[in-house]
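*Asks:* Coordinates only, no sequence provided:
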């Protein structure tokens, strides 16, 4: 048993310095020594980390919420939520057509054109129906 431990110890004594030298060499080779940020391996991640995320527009947040609701419930519920959101926040009215069309497109993907059309309501001047027709 003592002989096995000694062999393992000798092996580690030979291998460990090689591993340390190689890992140090790799670490040094990835440092940008030129001073030019374009040459840096870490440029992309370090620049992305320092830039704060842009706040998402209300209509983009609403679009994701409505598409999720369409998947979890049905297009009729999503259209009702769209109408309520536009009623609560009139500034969303200018995005209503594109939101309803996106719902129409998603409904066709999920339910097929015929079934998706059955959910159509007069929200945003029948944009849902035109989205179904366009993508159906």
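*Replies:* That came through, no problem. Remember, it's a predicted structure, so these values are computed and weren't measured experimentally.
*Asks:* alpha carbons only for contacts and neighbour counts from here, please
*Replies:* Noted.
*Asks:* just checking, residue 128 touches residue 106?
*Replies:* No: with contacts defined as Cα atoms under 8 Å, residue 128 does not count as touching residue 106, sitting 10.0 Å away.
*Asks:* More neighbours: these two, which one.
*Replies:* Using other Cα atoms under 10 Å, the more surrounded residue of residue 128 and residue 106 is residue 128, with 30 against 21.
*Asks:* Go ahead and list the helix or strand containing that one.
*Replies:* Residue 128 is part of helix 127-135 when elements are defined by DSSP states H and E.
*Asks:* Likewise for residue 61?
*Replies:* Remark: residue 61 resides in helix 58-72, with elements defined by DSSP H and E.
*Asks:* if we can go back for a sec, which neighbouring elements make contact with the helix holding residue 128?
*Replies:* helix 96-111, helix 113-117 (3 or more Cα pairs under 8 Å, 6 or more residues apart in numbering; DSSP states H and E).
*Asks:* Got another one to weigh against that:
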């Protein structure tokens, strides 16, 4: 009778460790990337503006940026379409968005973010009512309007 070198307890432990790492490692990587912090050398030492997170700039920073640089075509289109949505209805704004994407293909990379903004604006227009805002959903820009409705604050 020969003794086998196979140890079932060791294999099970290795698999358990491997599965745990396979689950935990991506979570750790995502969280570390999301919470990444960098210091900017041009800000005065010790100031609040010196630390920028991956989440983005503060409201104060964005307002000063819009004063310094002219509006980009996609920003202008977004503002125009939000105004149309507020004055008329989301259907008109979404139709115009689709027409602009066909007319100016260079704006296509911004279509999803504009459609999401329109979804959030629709929720705001209808006082936080998701069903009213969601009723206007169309497959413009890969259903990003519906995603904007679903993620709108104050619903």
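*Replies:* Arrived safely. Please read these numbers as outputs of a predicted model, since none were measured by experiment.
*Asks:* before we move on, the earlier item: name the residues of the helix holding residue 61 of the first structure that come out as buried.
*Replies:* By neighbour count on 16 or more other Cα atoms under 10 Å, the buried set for helix 58-72 of the first structure is 59, 62-63, 66-67, 69-70.
*Asks:* residues in the second structure matched by it, start to end?
*Replies:* With the alignment judged by TM-score structural alignment, the segment of the second structure matched to helix 58-72 of the first structure spans residues 73-87.
*Asks:* That stretch: how far from the chain's middle?
*Replies:* Centre-to-centre, stretch 73-87 of the second structure and its host chain are 19 Å apart (Cα atoms, centre = their mean, to the nearest Å).
*Asks:* next helix or strand past the lengthiest helix in the first structure?
*Replies:* In the first structure, with assignment by DSSP state H, the single longest helix is helix 2-29. Next along the chain after helix 2-29 of the first structure, taking DSSP H and E as the criterion, comes helix 43-50.
*Asks:* which residues does the aligned partner of residue 120 of the first structure in the second structure contact?
*Replies:* Across the two structures, residue 120 of the first structure finds its equivalent in residue 137 of the second structure, going by TM-score structural alignment. Each residue near residue 137 of the second structure by Cα atoms under 8 Å, 6 or more residues apart in numbering is listed here: 143, 145-146.
*Asks:* Using just helix, strand and coil, how would you label residue 137 of the second structure?
*Replies:* Look at residue 137 of the second structure: counting by DSSP: H, G, I helix; E, B strand; the rest coil, its state is coil.
*Asks:* and the gap between it and residue 22 of the second structure?
*Replies:* Residue 137 of the second structure sits 38 Å away from residue 22 of the second structure, taking Cα to Cα, to the nearest Å as the criterion.
*Asks:* Pick out whichever of the buried residues of helix 58-72 of the first structure sits closest to residue 82 of the first structure.
*Replies:* Of all these, residue 82 of the first structure sits closest to residue 66, with 7.1 Å by Cα to Cα.
*Asks:* The closest one and residue 11 of the first structure: what is the separation?
*Replies:* With distances defined as Cα to Cα, the gap from residue 66 of the first structure to residue 11 of the first structure amounts to 62 Å.
*Asks:* what do you get for residue 113 of the first structure?
*Replies:* For residue 113 of the first structure, the distance to residue 11 of the first structure under the criterion Cα to Cα works out to 69 Å.
*Asks:* who's more crowded, the two?
*Replies:* Neighbours were counted for residue 113 of the first structure and for residue 11 using other Cα under 10 Å; residue 113 has more, 20 against 11.
*Asks:* Without its sequence neighbours, what residue ends up closest to that one?
*Replies:* In space, not counting the residues next to it along the chain, residue 113 of the first structure is nearest to residue 136; the distance is 4.8 Å by Cα to Cα, 6 or more residues apart in numbering.
*Asks:* Test my guess that the one you found contacts residue 106.
*Replies:* No: using Cα under 8 Å, residue 136 of the first structure and residue 106 do not qualify as a contacting pair, with a distance of 10.1 Å.
*Asks:* Many thanks, we can stop here.
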